[in-house]
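K.L.:
Got a sequence here, can you build the structure:
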Amino acid sequence: MKIIVTGGAGFIGGNFVHYMVNKYPEDMIINLDLLTYAGNLETLKPVENAPNYKFIKGDIADRAFIFKLFEEEKPDVVINFAAESHVDRSITDPESFVRTNVMGTTTLLDACRTYGIKRYHQVSTDEVYGDLPLDRPDLFFTEETPLHTSSPYSSSKAGADLFVLAYHRTYGLPVTVSRCSNNYGPYHFPEKLIPLIISRALNNEELPVYGKGENVRDWLYVTDHCKAIDLIVRKGKVGEIYNIGGHNERTNLEVVKTILKALNKPESLIKFVTDRPGHDRRYAIDPTKIETELGWKPEYTFDTGIVKTIDWYLNNKEWWEHIISGEYTKYFENMYGERL
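P.N.:
All right, here's what the predicted structure looks like:
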């Protein structure tokens, strides 16, 4: 089977490529990524020479390029991780989120229709549901929760989801959608909360925390997410949405303090900063559907996953130091420059 993984040089996509290349040596995994600021080919070093792996640089919103790629590669499955994903960036530059997340998705869908894809899977987010009140711990997002977005980022992801489901209903395209809670683990870009706190704490720098740090997130270890997506693509029902959650709710402040304790750093490093506009209060997923229908369960609790994550960052300082310094952007030219 030939599988195109878009956004495979990003955090979750990169972990997914690792997982698939190692688990399915008989499948060909094609990593399609434009290598914008968060795309990092250094993430793929461990698999870049594998016989069942190929990297292609390209833009999912470039229709001519995508159709040519499908014509040449004839993929069986497309799994779309490619997205602009940072909420803060979406507030200052919404247009780029519309282009990649909505127009890029519809371009992929049109190519899938034209070339008879066997399965298209859309990797989405629980942020399309909006947020939940802090004083109602009994409430959770289900697949039937109405969409109620809060940011340009989540709005663009919701729009993409609706196009995916519309292509199934209108054209009969075999699609699935997954919506996950906050991921964490190896290769997480340092602008996001957990790697930001780890990297800055190791350097004894101030740790910015929005508001009072009371916002709650349900944390999902990235390998658990990868296994869930693999299961959905292979066994999930066409046309269905599956929520993927970790049952690991923590306030942002609790997450920061947990990391500081593990690194033996003082809480005096914490600096509360002005909250961002429209900051969602609480995310919490009910993953009953994927657990009962497909038998998926997360293997990691937050306590076990965060230890594994911190250890990875301690043992791979060169990876995140290259990002902070900007050196990571040179890897593509070093690897592929002479071949272009």
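K.L.:
Only C-alpha atoms from now on, for both contacts and neighbour counts.
P.N.:
Fine.
K.L.:
ok, now how distant is Leu162 from Leu109?
P.N.:
12 Å (Cα to Cα, to the nearest Å).
K.L.:
So for these two, which sits in the more crowded spot?
P.N.:
Between Leu162 and Leu109, counted using other Cα atoms under 10 Å, the more crowded position is Leu109 (21 against 14).
K.L.:
is it fair to say Tyr120 lies in a strand?
P.N.:
Yes: according to DSSP: H, G, I helix; E, B strand; the rest coil, Tyr120 belongs to a strand.
K.L.:
Isn't it up against Pro174?
P.N.:
Yes: at 6.3 Å, Tyr120 counts as touching Pro174 under the criterion of Cα atoms under 8 Å.
K.L.:
more crowded one of the two?
P.N.:
In this view Tyr120 and Pro174 are compared by other Cα under 10 Å, and Tyr120 has more residues nearby, 26 against 23.
K.L.:
residues touching that one, list them.
P.N.:
Contact partners of Tyr120, counting by Cα atoms under 8 Å, 6 or more residues apart in numbering, are 77-80, 109, 112, 173-176.
K.L.:
Also this sequence, please, to line up against the first:
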Amino acid sequence: MITGGAGFIGSALIHHIIDHRYEQVLNVDALTYASQPEALAGLERLSRYHFERADVRDASRMSQLLAQYQPNAVMHLAAETHVDRSIAGPEVFVDTNVTGVASLLEASRQYWQGLPDDERAHFRFLHVSTDEVYGALAEGAAAPDESSPYAPSSPYAASKAGGDHLVNAWHATYGLPILLTRSTNNYGPGQYPEKLIPLMILNALAGRALPVYGDGRQCRDWLHVEDHVRALCRILDAGQPGESYNIAGGAERSNLVIIQSLCDALAQQAGLDSAALRALISHVTDRPGHDRRYALNARRMRDELGWEPNHNLGTGLAETVEWYLSNVHRWQRLFEPAADR
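P.N.:
You can find the predicted model right below:
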């Protein structure tokens, strides 16, 4: 059972499981604004794929789906994720990312406790979180590992931290076999256009300004979505219940460098002028509480689970640009060009 399976990471996870594994998949998604059902087009013909439109905040509905489909794992990805939206309207982030987690945890606990002993032993609840729960890192500071304290800055990060604490509490109190993951910034083909990389690509193609918060030197680590979903499956298979795992791309770049790289990739692939695209970069007032740097220490993933990212950032960005150039039908209805977003 995958919640948020019509989202960017969720849909990539479903495709990975369908293509590389043997399990049946139940996709549970409320189909909110950022959902993209077209990313899963054609899967409805497969007997291994099932879809149910439902909200994780509805505990009785979650209980009903668990009883109906009898999953051996719940992979919880459904969340509100956009920091700017959390600043403008934090309530829905608390409602989904905290209350929704509690509802799903309780439904999962009751389901798990009713399973036969052998099925109980193999059941897992995997919860997907973010590097932002650790808060801002100073330049040159060591990246946080799984034991580092939380210090969230934004309403989004605080809501995710709250959900994480609930997940750990359900393990400590009830013994629910949880796995908690945190990843750095994801990118790749098909991401919703409010996120930095697709927004810059589409603004540039429209000849609109490329708005950069402040000086643009905020630094993030970038993880290709396909590497992320490989890591999630590896953790599901071999992670230790009650433990958490950091997933990182090992590719820290400033926002300004990312945007300049996208301009260069667009120029090469679309026959545009790189200097003209870079001239569209416009520095705008920084957002409140904007953390300067995020990163993660992912040594546990490498040393204990044998996972490393496969994608190089340069080729990954080029592949992402190519996807948006080749799939106008996918993003055109979602994108509203704007110079002030």
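K.L.:
can you tell me which two in the contacts of Tyr120 of the first structure are farthest apart?
P.N.:
Asn80 and Leu173 (14.7 Å; Cα to Cα).
K.L.:
Map Trp219 of the first structure onto the second structure.
P.N.:
In the second structure, the residue paired with Trp219 of the first structure is Trp222, using TM-score structural alignment.
K.L.:
could you measure Ser85 of the first structure against Ala38 of the first structure, distance?
P.N.:
9 Å.
K.L.:
oh, I was asking about Leu162 of the first structure
P.N.:
Leu162 of the first structure is 25 Å from Ala38 of the first structure, by Cα to Cα.
K.L.:
cool, Ser181 of the first structure as well?
P.N.:
From Ser181 of the first structure to Ala38 of the first structure the distance is 19 Å (Cα to Cα).
K.L.:
In the second structure, which residue range corresponds to the longest helix seen in the first structure?
P.N.:
Determined from DSSP state H, the single longest helix within the first structure is helix 152-171. Using TM-score structural alignment, helix 152-171 of the first structure lines up with residues 155-174 of the second structure.
K.L.:
mind listing the strands for the stretch 51-200 of the second structure?
P.N.:
Using DSSP state E, counting those that start in this stretch, the strands found in the stretch 51-200 of the second structure span residues 73-76, 124-130, 178-183, 185-187.
K.L.:
Adding distance to Ile281 of the second structure as columns, could you present these in CSV?
P.N.:
Formatted as CSV, those follow (distance: least, Cα to Cα, whole Å):
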stretch, distance to Ile281 of the second structure
strand 73-76, 36
strand 124-130, 28
strand 178-183, 28
strand 185-187, 20
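K.L.:
wait, which of the ones you listed is closest to Glu243 of the second structure?
P.N.:
It's strand 178-183; of the strands of the stretch 51-200 of the second structure, that one is closest to Glu243 of the second structure (Cα to Cα) at 5.7 Å.
K.L.:
Any idea how far the closest one is from the middle of the chain?
P.N.:
12 Å (Cα atoms, centre = their mean, to the nearest Å).
K.L.:
Quick check: that strand compared with the first structure, mean distance?
P.N.:
Once fitted to the first structure, strand 178-183 of the second structure is off its aligned match by 0.4 Å on average (mean Cα distance after the TM-score superposition for the first structure).
K.L.:
what's the angle from that strand to strand 124-130?
P.N.:
Strand 178-183 of the second structure runs at 20 degrees relative to strand 124-130, counting by axes from the mean of the first three to the mean of the last three Cα atoms, to 10 degrees.
K.L.:
how many other residues sit next to His329 of the second structure?
P.N.:
10.
K.L.:
Distance of the equivalent of it over in the first structure relative to His188 of the first structure?
P.N.:
Under the alignment (TM-score structural alignment), His329 of the second structure maps onto Glu318 of the first structure. Noted for Glu318 of the first structure: a distance of 13 Å to His188 of the first structure, by Cα to Cα.
K.L.:
and if you look at Glu293 of the first structure?
P.N.:
30 Å.
K.L.:
Who has more neighbours out of the two?
P.N.:
With neighbours defined as other Cα under 10 Å, Glu293 of the first structure and His188 compare such that His188 has more, 24 against 13.
K.L.:
Please say which position in the second structure that one maps to.
P.N.:
Under the alignment defined by TM-score structural alignment, His188 of the first structure is paired with Gln191 of the second structure.
K.L.:
Quick one: residues contacting the residue nearest to its match when sequence neighbours are not counted.
P.N.:
The shortest distance from Gln191 of the second structure to any residue other than its chain neighbours is 5.4 Å, reached at Phe8 (Cα to Cα, 6 or more residues apart in numbering). Residues counted as contacts of Phe8 of the second structure (Cα under 8 Å, 6+ apart) are 35-36, 190-192.
K.L.:
ok so, going back, report how many residues lie close to the match of Trp219 of the first structure.
P.N.:
Look at Trp222 of the second structure: counted by other Cα under 10 Å, it has 24 neighbours.
K.L.:
Would you agree it falls within a strand?
P.N.:
Yes: counting by three-state DSSP, one finds Trp222 of the second structure located in a strand.
K.L.:
what about the helices in the stretch 51-200 of the first structure?
P.N.:
For the stretch 51-200 of the first structure, the helices defined by DSSP state H, counting those that start in this stretch cover 63-73, 87-92, 94-97, 104-114, 152-171, 193-202.
K.L.:
Dump those helices into a markdown table; add distance to Glu26 of the first structure as well.
P.N.:
Converted to a markdown table, these look like this (distance: least, Cα to Cα, whole Å):
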| stretch | distance to Glu26 of the first structure |
| --- | --- |
| helix 63-73 | 16 |
| helix 87-92 | 37 |
| helix 94-97 | 35 |
| helix 104-114 | 22 |
| helix 152-171 | 28 |
| helix 193-202 | 34 |
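K.L.:
Nice, that's everything, thank you.
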